[in-house]
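J.: coords below, sequence missing:
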């Protein structure tokens, strides 16, 4: 029975806070340092250049993260973002590994050829993503540590 296509989006909240914090605090700190130490104008230009370049990098990261999504459609796993689209078929997946971090967060590693893909709880809704991934693993007999990871027999 084919699965219904499900889309999982990348959560932006973890990267918005630090980025906005930097964009707001850096000019204040640079201005205060420049004022207190009476720095020459060249230093202010250097600080402004650093700020402009990092602001562009942060903006590019935000755009890329906003466009990141995983689509699971009829046993196909599709990774999609501004940088391109990668379609994984079950026959291409060599191994799926499940790990726990020190903070008790679950990470999934998909090995496809020489490439490695990672899934974490930054994709929403992560529990549904794991459920569909587990169904694909079982249905296609993909090598994994699923049974030992969840202490299944």
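T.: Looks like it arrived, so ask away. Quantities reported herein were computed from a predicted structural model and do not represent experimental measurements.

J.: okay, CA-based contacts and neighbour counts for the rest of this
T.: Fine.

J.: all helices for the protein, in order.
T.: All helices of the chain, identified by DSSP state H, fall at 13-36, 41-67, 126-140, 146-149.

J.: which other helices and strands contact the third one?
T.: Under the contact criterion of 3 or more C-alpha pairs under 8 Å, 6 or more residues apart in numbering; DSSP states H and E, helix 126-140 touches no helix or strand at all.

J.: Next one for the comparison:
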């Protein structure tokens, strides 16, 4: 395992990101389809409230299609440090694990060079009245939406 690799995630390291706080970076070249890691943390059921001490300024929450939420801040791993980009190089894929429970795989969607920061598109879904400026994007890509919110779907 490389010197800076994280246990259980031999292909990534967490360090300072120019985009936001800490980020996850590739330690080696990764071809498309490479498993970056499984997003882990405390699970909340669809009807279970987040703890009273939940910090809504820095969150590692990932909602799944079955209504559960994974809180990477509680028992999570290095995958929680993937920052947002409007042109991501990774994606989150749901699949059923051995127990039948949904798991969230983080995979490369294109070739990633060693040293490159790993990104997913957060595509946040929030209240319809939310102001996109309350969720600013700092990715700096040419096609940046300017927000972490999911792209608006327009009907033709």
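T.: Happy to help now that I have it. Bear in mind that the values here come from a model prediction, so they are computed numbers and not experimental data.

J.: After superposition, what is the TM-score?
T.: These two chains, once laid on top of each other, score a TM-score of 0.24 by TM-score structural alignment, normalised by the length of the first structure; 66 aligned residues with a C-alpha RMSD of 5.1 Å.

J.: hang on, the earlier thing: most tightly surrounded among the helices of the first structure?
T.: helix 126-140 (a mean of 15; mean count of other C-alpha atoms under 10 Å).

J.: starting at the chain centroid, how far to that helix?
T.: The chain centre lies 19 Å from the centre of helix 126-140 of the first structure; the measure is C-alpha atoms, centre = their mean, to the nearest Å.

J.: now do stretch 41-54 of the first structure
T.: 29 Å.

J.: who's in contact with that stretch?
T.: Residues outside stretch 41-54 of the first structure that contact it (C-alpha atoms under 8 Å, 6 or more residues apart in numbering) are 23, 26, 27, 30, 34.

J.: quick one on the thing from earlier: could the helices of the first structure be laid out in CSV, adding distance to residue 96 of the first structure?
T.: Output for the helices of the first structure, formatted as CSV (distance: least, C-alpha to C-alpha, whole Å):
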stretch, distance to residue 96 of the first structure
helix 13-36, 25
helix 41-67, 23
helix 126-140, 8
helix 146-149, 8
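
J.: before we move on, which element is the residue nearest to residue 38 of the second structure when sequence neighbours are not counted in?
T.: Once flanking residues are discounted, residue 38 of the second structure sits nearest to residue 105: 4.6 Å by C-alpha to C-alpha, 6 or more residues apart in numbering. Per DSSP states H and E: residue 105 of the second structure is located in strand 102-108.

J.: Now for the closest residue to residue 71 of the first structure other than its chain neighbours: which residues touch it?
T.: In this structure, residue 71 of the first structure finds its nearest non-sequential neighbour in residue 7, 4.4 Å apart by C-alpha to C-alpha, 6+ apart. Contacts for residue 7 of the first structure were tallied using C-alpha under 8 Å, 6+ apart; they are 69, 70, 71, 72.
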